[in-house]
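Asks: For reference, the sequence and a predicted model appear below.
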Amino acid sequence: MTTIHHLIAARADLSPAHPAVEGTTTRLTYRELVDQAREIAARLRAAGANRESIVGLSAPRSPEALAGLLGILFADCAYVYLDPTYPRERRAFMAWDCQLKLALVDSPAGWELPAVTALPLSGHADMVEPFDRVDHDAQLCYVCYTSGSTGEPKGVLVEHRSVAAMAHGLAVRYGIHPGSRALQYASWNYDAAIGDIFTTLAAGATLCLAPDQVRSSGVALANYLRQAHITFAALTPSVLSTMPEHDLPELVSVAAVGEPCTPEVVQRWGGNRRFFNGYGPTETTVAATVADLNPGDDVHLGTPVPGAKVRVVDLGTGHEVASGVNGELQVGGVGVARGYLNRPELTAENFLLEDDQRWYRTGDIVRREPSGIISYVGRLDNQVQVRGHRVELEEIEARLRQHEGVNQCAVTLNNGVLVAHVVPARPDVNAAALLNFLREWLPIHMVPDRVALLEALPLGGWGKVDRGALRQDAHAS
C-alpha cells in the first residue's frame, strides 16, 4: 500500500498535461496541481508543520483549495476541513479538538479563530524540497467529523493506507479511469467528498467541482452534468430524486450514497446506465460495500469493496449468524479507521481487535442473503441520514437541552422531516427562538425543520420516550 498523494504524484508523472480538476473559472492539470501542492507543502514546513501535525483547511471548494488540501499531505501532515459555512462555534470546537496551530485559508483578513495561525493558500515558497518518495502508509491522512451523541462532534482518524485502498477499490467497482469526468458535489467536510476527490485523482481522471449555484436545484445540476460532460456522479437518493434523468447521454454510471436508496431511484436512474448503491460509515473510509443494481432489483448493500471484510453478528453473543438471520454488521479490513480523536472510551466501544484484525461496529442491522449479498434492515440507535449526512439525533437533543427554556426534548425523523419535540420550561418559549439558538451551533442539515411544543413527552412501557408515538403525532399534525 502507499500514501494517497504518492498515487496522485505518479499520475502527474505519467500524464502531466491531463486535466486533474476543473472549477467554475479555473482548471489545473496534474502537473500544475502537484506543483502547487508541493509549494504549499514547503510553506507549511517553513511555518512549523511537521509529520502527522493536523493542519486546518478553510476555503470554499476550488482547484486552488484542492492544491492546499494536497499540500498538507505533501508536507506529511493530516488535514481537517473547516467548512467556512459552518457556525464559528463548531469550527472553533474542531480546531480545539485537533489542537490546530496552522490553517490554510483563502482570506486571512477574515479569519475568525485567533488561536490558529492562518496561512493564505496563495504565496511563494523560498525553496521547494525534493519530493519524499518514502511511503508512510500508516500515517494519518485526515480527520473527518461526524455527529456525536454527547452533543459534540467526534473526529474520525483515517490513515493513508485506508484512503489508498478505498480509492483503488471504488475506481475498480465504479469503472473510473483516466478518461472519466467525475462530479464533485458534497462539502469537503463529508466523506462522500473524500471518496469523490481521491478516487478520481488516484485513477488519473478529471474531478469536476459543481458550482455552488447549481447544488440547490435538480434541474440546474442536471444541466451542469450535461454541460460539463460528466461521466460518473455519486449523489444522495434525495438529490437524484430532484433531477431530471433524461438527456444525459455521457453519464454512464451513477452511485447512490449517503442514505438508503429506494427502488424508485433505481428505476429512474438505472435503465440506460450502470447504477450502484454505495454503503460505508465514515469509520470504514467512505465505502464498505457496493451493489450493482438494475431496475426491478431488490435494493441491497451488495458485497464488500476490495480490501474490506464484513460479518453479521448476534447482538447478544457477538458470534456470526447464519445467512438469512438479522444481526449487526461489522466491517473489517484495511479501510477501518484508527478510532476517534481524543475519545479512547468510545474508540474501545466501537472498534474491536480480534486476532490482529480491527473491526468496526456499524450499529446497522442487516442480514446476509444466501447469495452472499448484504440486505439492510435498520439502525440499532437513533443515528439517521438527513439530507445525505449522518446525524445523531442525540446530538441535536443535547444542544437543545442547553437552552434555558427547554425542560425535555426529543428529536425524530419522519418521512424526511426533522422535528424537535420540546416540553418548554416556561410559557414564553417559542419555536422560532429555539431554531435560532440551534442555528448558532449546528450545521444547517442538523437544524430541525420545525419544533413541536408539547406538555409532556409520551413514554413507552419501559419508561423511555416513545419515539414511535412522537413520529405518529408529527405525521398527523
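Replies: Sure thing, it's come through.

Asks: Could you use CA atoms for every contact and neighbour count after this?
Replies: Fine.

Asks: Now do the buried residues in the helix ranked longest in the chain.
Replies: Once the chain is assigned using DSSP state H, the helix that runs over the most residues is helix 30-46. Of the residues in helix 30-46, those scored as buried under the neighbour-count criterion (16 or more other C-alpha atoms under 10 Å) are 30-45.

Asks: again, but for stretch 302-312
Replies: 302-312.

Asks: right, and the pair among those residues with maximum separation?
Replies: The widest separation within those, taken as C-alpha to C-alpha, falls between 306 and 312 and amounts to 18.1 Å.

Asks: still on that earlier bit, filter the buried residues of stretch 302-312 down to the ones in helices?
Replies: Among the buried residues of stretch 302-312, no member falls in helices (criterion: DSSP H).

Asks: State the helix or strand in which residue 328 lies.
Replies: Element membership for residue 328, per DSSP states H and E: strand 326-333.

Asks: Against that first model, consider the following:
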Amino acid sequence: MRDLSGHLAAQLAADRAAPAAVGDVTLTYQGLADRVDALAGSLEGHVTAGDVVALDIRSPVLGLVASLATDRLGAAYLPLDTAAPAGRQRWVVENAAARVVVHQTGPLALEPRPVTATRPAWPLTDPGYVIYTSGTTGRPKGVHVPKRSLVERLDGLLQLPGLRRGGSILAMSPLSFDMSVVELHLPLAAGGTMVTVDPAARRDVDVFDRAVREHRPDVVQATPSFFRLMIASGWRGNPDVALWCGGEALTDELANALHERCGTLWNMYGPTEATVWASACRLAPGQPISLGTDLPGTAVELVDQRGRVLTAAGAEGEIRISGAGIADGYLDATPTETARFAHTATSRTYLTGDRARRADDGSLTFVGRLDNQVKVRGHRVELGEVESTLESHPAVTEAVVVLVDQGDPDTTHLSAAVVTRGGVRVRDLRAWLAERLPAPMLPSTFQVATALPRTSAGKLDRVMISKRLSAGERLS
C-alpha cells in the first residue's frame, strides 16, 4: 500500500471501532477519520497540491489528523517547534512559503488560518512532510521528505525492528522532532494504536512510568538523554517493552542499564534526511554497539573523500546512505547543501557528514561528525547558527560556541565565548538568544573575552578554545 490515507481507509474497512489512540487522548479509527474529513474540508480552497501546511500543534493525535488531511489534499505538512520563539516560528513559516497554519485551539480542536505567502520556487513534488533542522549558514534549513520516502521507511520499519499487526507505540516526541513521524504513522500502517501521554512524561518519571505500565506499548522510542534521565529518576523499566534508542550515540554504560529494564533494546541510526532511521541493531548484553543492519531497501555505506566504498577492517570514513527513505533535499538550498544529495532516475543518495569505523566483523561504529554539527539531548545543533545569532547582537564582534564534555552525556553542554564592544552583560546575551533560538541551542555557560585564540593561519583555534572552556579557564 503506497498511500498514507490508504492506511486509514484499510483500517476503517477492517474495524472502524478499533482504537487509533489511547491514553491522554482516546480516539477510534472512525473518530480519527471524521476529524480528518472535517479538517480537509476546512483546508480546501486554501491549499493546492504541492503546497506546505504548517502545524502549530502540540497533540500527537491532532498532528496525525492534520498530516492526513494535508496528505489528502496533496500538500506537505510542516510541524512547527511550539517551544521556539515566535520570531523563529514566523521565519520558518515564511521560508517554507506555507499557505496555511493549522493552530491547536483546544484538546481536540483545530483552526486553520491562511497566511499571505509568495509561491515557492519549488512546487514540491510528491509532498510528504518538511522538518526544519539547524543549518550551517546561520539559519535553519527545511528538509523535504517526499511521501514515497515516508511510505518506504514505514514499510521497512514494520519489518526491522518490526511492529506487529495491531501493535502500539508511545507517542511522546514533539512534532517538530522527526522521531514523531514514526510515532504518528507507524501504528497507523500496522493497524495499531498510538499511546498518547502528557508532555510532562518527557521529564517526569512518574508520568512516563504510569503511561508505560497502564497502556503497555510495544515500543518506546527516545534519545539516550531521555532514558538516562528516567533511570536517574528511578525508572525500573518494563520487561515487555522494546526500546528504540537513537538520535545520539548510545554508550555501553547506558545500554547495560537499559538491558535490565526492557524486553529488547535497539540502537537506531539515521539523520532527518533519511526519514528518521536508516539502520537498526538489536543489542544483546555485552555486545559491542554498532549501527547494525540496514533497513529494507536502504544501504548504509562507508566512503572516502572520493566516494569510494571502504570495506577493510579498521577503515574510517563518512557514512553515505542510499536507496529507500532518502529526502528530496532542502528548501531554498545553497550549492553546498545541495551537493550532499545525489539523485538520479535510478538512485538516491545522501552524504551524512557522520564518521564511522568498520569493525573486524564488518559492522560500522559511529565515531563523530565531520563538521560543526553536534547533538544536544538528541537535537541537531549547528554551532555556526548559534554563533551567527550571537554575532547579530549589536555589542558582539565575534563569537564561538563549542560542545563541552562530549564524552559525558550527563554533563555535556554548549559553552559560548564572545568578544564585545563593552557594556553588555551575560544575562543580556542569554535573553537575546532565548528570543531567537530553541532551548537545545542555548549555551549553558558564557565567557566574555578581549580576544579569541587563533591558529598560525589566523583561524579560530577551536581545539584550544574547547580545551580551555572545558577546563573552566579564561581565554584572555
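Replies: Sure thing, it's come through. This is a predicted model, so every value here is computed, not measured.

Asks: What's residue 242 of the second structure aligned with over in the first structure?
Replies: Pairing criterion TM-score structural alignment: the partner of residue 242 of the second structure within the first structure is identified as residue 253.

Asks: roughly how far apart are that match and residue 271 of the first structure?
Replies: Using C-alpha to C-alpha, to the nearest Å, we find residue 253 of the first structure at a distance of 11 Å from residue 271 of the first structure.

Asks: Looking at those two now, which is surrounded by more residues?
Replies: A side-by-side neighbour count of residue 253 of the first structure and residue 271, using other C-alpha atoms under 10 Å, places residue 253 first with 21 against 14.

Asks: For burial, what's the neighbour tally of the aligned residue in the first structure for residue 392 of the second structure?
Replies: In the first structure, the residue matched to residue 392 of the second structure (TM-score structural alignment) is residue 402. The number of residues packed around residue 402 of the first structure, counting by other C-alpha under 10 Å, is 13.

Asks: now the one 3 residues further on
Replies: Counted with other C-alpha under 10 Å, residues neighbouring residue 405 of the first structure total 19.

Asks: what lines up against residue 278 of the second structure once you look at the first structure?
Replies: Under the alignment (TM-score structural alignment), residue 278 of the second structure pairs with residue 288 in the first structure.

Asks: doesn't residue 305 make contact with that match?
Replies: Yes: Residue 288 of the first structure is in contact with residue 305 according to C-alpha atoms under 8 Å; the separation is 5.8 Å.

Asks: Am I right that residue 414 of the second structure is in a strand?
Replies: Yes: counting by DSSP: H, G, I helix; E, B strand; the rest coil, residue 414 of the second structure is found in a strand.

Asks: give me every residue that touches it.
Replies: Residue 414 of the second structure makes contact with 401-404, 441-445 under the criterion C-alpha atoms under 8 Å, 6 or more residues apart in numbering.

Asks: Per the alignment, residue 60 of the first structure pairs with which residue of the second structure?
Replies: Per TM-score structural alignment, residue 60 of the first structure is aligned with residue 58.

Asks: doesn't residue 175 make contact with that match?
Replies: Yes: shown here, residue 58 of the second structure and residue 175 form a contact pair, counting by C-alpha under 8 Å, at 7.0 Å.

Asks: Neighbour count: the two, which is higher?
Replies: Neighbour tally, residue 58 of the second structure and residue 175, criterion other C-alpha under 10 Å: the higher count belongs to residue 175, 26 against 21.

Asks: for the more buried one, what are its contacts?
Replies: Taking C-alpha under 8 Å, 6+ apart as the definition, contacts of residue 175 of the second structure comprise 57-58, 60, 63, 79-81, 181.

Asks: where does it land in three-state SS?
Replies: Counting by three-state DSSP, the backbone at residue 175 of the second structure sits in coil.

Asks: Which parts of the stretch 201-350 of the first structure are helices?
Replies: Counting by DSSP state H, counting those that start in this stretch, one finds helices in the stretch 201-350 of the first structure at the ranges 218-227, 237-242, 263-269, 344-350.

Asks: What of the stretch 351-477 of the first structure?
Replies: In order along the chain, the stretch 351-477 of the first structure carries the following helices (DSSP H, counting those that start in this stretch): 393-400, 431-439, 467-476.

Asks: do the stretch 1-150 of the first structure as well
Replies: Counting by DSSP H, counting those that start in this stretch, one finds helices in the stretch 1-150 of the first structure at the ranges 4-14, 30-46, 63-74, 88-98.

Asks: would a markdown table of those with distance to residue 333 of the first structure be doable?
Replies: Output for the helices of the stretch 1-150 of the first structure, formatted as a markdown table (distance: least, C-alpha to C-alpha, whole Å):
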| stretch | distance to residue 333 of the first structure |
| --- | --- |
| helix 4-14 | 17 |
| helix 30-46 | 30 |
| helix 63-74 | 23 |
| helix 88-98 | 26 |
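
Asks: Residue 109 of the first structure: which of the ones you listed is closest?
Replies: Of the helices of the stretch 1-150 of the first structure, the one closest to residue 109 of the first structure (C-alpha to C-alpha) turns out to be helix 88-98, at 15.4 Å.

Asks: what residue of the second structure matches up with residue 98 of the first structure?
Replies: In the second structure, the residue paired with residue 98 of the first structure is residue 96, using TM-score structural alignment.

Asks: burial count for its match?
Replies: Around residue 96 of the second structure sit 24 other residues, with neighbours defined as other C-alpha under 10 Å.

Asks: Having no further points to raise, I will conclude here.
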